[in-house]
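J.: Next come a sequence and a model predicted from it.
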Amino acid sequence: MNLDFSQIVPWIPFMLEGIWVTLKFVSVCIVVGFFLGTLLALCKIANIRILKAIADVYTSIFRGTPLILQLMIIYFAIPQLTGYDISPFLSAIAAFGLNSAAYVSEIIRAGIQAVDKGQTEAAEALGVPYKPMMLQIILPQALKNILPALMNEFITLTKESAIVSTIGYLDLMRRAQVVGSELYRQFEPLLFAGLIYWVMVYVLTQAGKVVERRLQYND
C-alpha cells in the first residue's frame, strides 16, 4: 500500500479551516430550513386550501428532485436567466435551506398531528386564538416528540453539505480535493476529511441525545 500521511501534515491547518466554513453555512441552512419548514407545516394543516396546495407542491418538488440538481439550478441556471451571479455561499444556503424545509415540514406536520386532539379542543374551548395556541401549546409538545427526527435531518444535512464542493465552495470536502490535487495523492486527504465528518456527526448525535434526555427529565 502506497500511503504516506506525512505529506498532508503541512496542509492540515488548511483543511481544518474547512470545518468552520462547513459549519457556518450548515448552521444557517438549519435555521432557514427549520423556520420555513415550520411555516410550511402550519400551511399543510390549515383549513385554507390554497395554502395547503402550495405547501404540498413545494414539498413534492424539493423532495422529488435531487439536491445537487437544485444546487446547480440556483448556482448556474438562475444567473443565466437574471444576469446576476450568485456566490457559492448564498447558493448553498438557498439550495440546502429550501431542500431541508421540505423534509422538516413533513416531520413537524406529523409531530403536530400526533399531539392529542384534546389539547386543541381544550384551547379552543377556552377561547385561545389559533396563533397563540399553536406557538405556546401545540408546537412545544410536538417538538419534544419529533426531536430525534429533526436531529437526524440536521445530521443528514451536515453530511450532504459536501455536495457544495461541486460549485467551488471551499468547504471541508473541497479543501480535501485541493490538497489531493496539489499532492497527486487522493486517499490520504479524503480519508482525513472523512474522519472529520465522522467526528462532527458524532458530536451532533451526542448533543441530540443530551437535549432529548433533558426534555424527558423536564417532563
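T.: It's in.
J.: Going by C-alpha atoms from here, please, whenever you check contacts or count neighbours.
T.: Fine.
J.: For stretch 112-119, list every residue counted as buried.
T.: 112, 115 (16 or more other CA atoms under 10 Å).
J.: how long is that stretch from one end to the other?
T.: 11 Å (CA to CA, to the nearest Å).
J.: next structured bit after the helix or strand residue 158 falls within?
T.: Taking DSSP states H and E as the criterion, residue 158 maps to helix 139-160. Next helix or strand after helix 139-160 toward the C-terminus (DSSP H and E): helix 172-183.
J.: Can you list the residue ranges for helices in this structure?
T.: 12-45, 49-64, 67-72, 78-82, 88-114, 117-125, 130-133, 139-160, 172-183, 187-218 (DSSP state H).
J.: Let's have those in JSON lines, adding distance to residue 166.
T.: Converted to JSON lines, the helices of the chain look like this (distance: least, CA to CA, whole Å):
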{"stretch": "helix 12-45", "distance to residue 166": "14"}
{"stretch": "helix 49-64", "distance to residue 166": "19"}
{"stretch": "helix 67-72", "distance to residue 166": "9"}
{"stretch": "helix 78-82", "distance to residue 166": "17"}
{"stretch": "helix 88-114", "distance to residue 166": "10"}
{"stretch": "helix 117-125", "distance to residue 166": "46"}
{"stretch": "helix 130-133", "distance to residue 166": "42"}
{"stretch": "helix 139-160", "distance to residue 166": "12"}
{"stretch": "helix 172-183", "distance to residue 166": "8"}
{"stretch": "helix 187-218", "distance to residue 166": "15"}
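J.: also this one, for the comparison:
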Amino acid sequence: MSQDGGPGAAPATKARPEAIKAVPVRHYGRWIGAAVVLGLLALLVLAFANADIDWGVVGSRLFDEAFLSGTWNTLWVTVLAMLLGVVLGMVLAVMRMSANPVLSGVAWLYIWFFRGTPVLVQIFLWFNLSIIFETIDLGPIYKNEMNDVMTPFVAALLGLGLNEAAYMAEISRAGIQSVDTGQTEAAQALGMPGSKTMRRIVLPQAMRVIIPPTGNEFINMLKTSSLAYAIGFNELFLASRNFGSRTLAVMEALLMATVWYLVLTTVFSIFQYYIERYFQRGSSRQMPDTPLQRVRKHLTTFRHDTGREAKG
C-alpha cells in the first residue's frame, strides 16, 4: 500500500483561485462633462425660448408656398449642378492622368482656375456674360439673345456645376489612383480595351474612395447654392429674405430657412450612409453603421454603463 506522497499516490487537488472581482472604473470626468454640456444646451434653449421671436409664425408659416418653392429650387439646382460636376469631374480626372500633355495641361488649367476663384465671382461672371456677348450664335443649330439664355437659374447652374467639377476631378483622380495598377495591367494582358477596363474594373473599386467625399460635396453644394440669391435666383435663402422683408419677421424667416436646410442635409446624409454601405460590399473593412444602428449602439452602451454604475 503506497503512502501519501509516494510514487503511486494520486496528485493533490489544487485549490481553484478565487474569482476576480472586477470593479469597473468610474469615469467621473465623463459625467461632469456631460452635465456641463447639457447645462449649456439648456441655457441656449432657454435663451431662444425667451427671446423676442414669434414661434407661432415659425410653426404656422413653415410650409408657406414661398418656402416650399425656394426649397424646391434649391434642391433642383443642387442636383443638376452636382450631376454636371460629377460627370465633368470624371472626364477631367481621366484627362489629368492622360499621357497626352495637351489633355493633361488643359485639365490642370481648368482645375487651377475654378479652384482658385470664389464661387460667387464665377456666378456673377456667367450672369453678366451678356455685357460682352449680346447674342449666342451657334450657326444653324441655335441663336438667341444672351439675356434670354443666361437666366439666374442657368447662371447659378453653370457657376456651381463648373466649380464643383474642379473638386470632383481631384476626388475622382484620387479614387482611380487608389486601385492597384496590377489589375489594370492584367486586364490589358487579357485584351480588354481601356474604356472597358475603366468601366468594369477600375471605377467600381474607385467608388469606395470617391463616394464619401462626393456625399460631403453634395451637402456642401446644397448650402453653397444660397449664393445664387445675389443674382436674383429664387432659392431658399432669397425666399426667406423676401418673406422677412414683406412681413418684418426677419429672424423668424431665417429660422424657417434653417429648418429646411437641416431637413435637406439630414435626409441626404442618411442616403450617403446607405450608398457607402452599398459600394463597400465585399470589402475587408467594416461597413459603416446606418443612422439607426448608430442610435441603437449608443443607447445600448449607455444602458450598459448605467447598469455597471448601479452595480458598483
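T.: In hand now; what should we look at? Everything quoted here is computed from the prediction, not taken from an experiment.
J.: Tell me how the two chains score on TM-score.
T.: For this chain pair, the superposition-based TM-score is 0.95 by TM-score structural alignment, normalised by the length of structure 1; 218 aligned residues with a CA RMSD of 1.4 Å.
J.: right, so of the helices of structure 1, which gets closest to residue 1 of structure 1?
T.: Within those, the stretch nearest residue 1 of structure 1 is helix 187-218; the backing value is 11.0 Å (CA to CA).
J.: ranking the helices of structure 1 by burial, who's on top?
T.: helix 88-114 (a mean of 22; mean count of other CA atoms under 10 Å).
J.: Now do that one: distance to the chain's middle.
T.: The chain centre lies 7 Å from the centre of helix 88-114 of structure 1; the measure is CA atoms, centre = their mean, to the nearest Å.
J.: In structure 2, which residue range corresponds to that helix?
T.: Matched against structure 2 by TM-score structural alignment, helix 88-114 of structure 1 falls on residues 152-178.
J.: same question, stretch 57-73 of structure 1
T.: So stretch 57-73 of structure 1 sits over residues 109-125 in structure 2, by TM-score structural alignment.
J.: what do you get for stretch 23-32 of structure 1?
T.: Going by TM-score structural alignment: stretch 23-32 of structure 1 matches residues 75-84.
J.: neighbouring contacts of stretch 206-214 of structure 1?
T.: Contact with stretch 206-214 of structure 1 is made by 144, 147, 148, 151, as judged by CA atoms under 8 Å, 6 or more residues apart in numbering.
J.: where's the counterpart of the first one in structure 2 relative to residue 276 of structure 2, distance?
T.: It refers to residue 144 of structure 1. Aligned counterpart of residue 144 of structure 1 in structure 2: residue 208 (TM-score structural alignment). Using CA to CA, one gets 7 Å for the distance from residue 208 of structure 2 to residue 276 of structure 2.
J.: what do you get for residue 127 of structure 2?
T.: Counting by CA to CA, the gap from residue 127 of structure 2 to residue 276 of structure 2 is 36 Å.
J.: residues touching residue 141 of structure 1, list them.
T.: By CA under 8 Å, 6+ apart, the contact set of residue 141 of structure 1 is 112, 115.
J.: Next one: residue 191 of structure 2 from residue 197 of structure 2, what distance?
T.: 10 Å.
J.: swap in residue 144 of structure 2?
T.: 42 Å.
J.: Equivalent analysis for residue 274 of structure 2, please.
T.: For residue 274 of structure 2 relative to residue 197 of structure 2 (CA to CA), the value is 26 Å.
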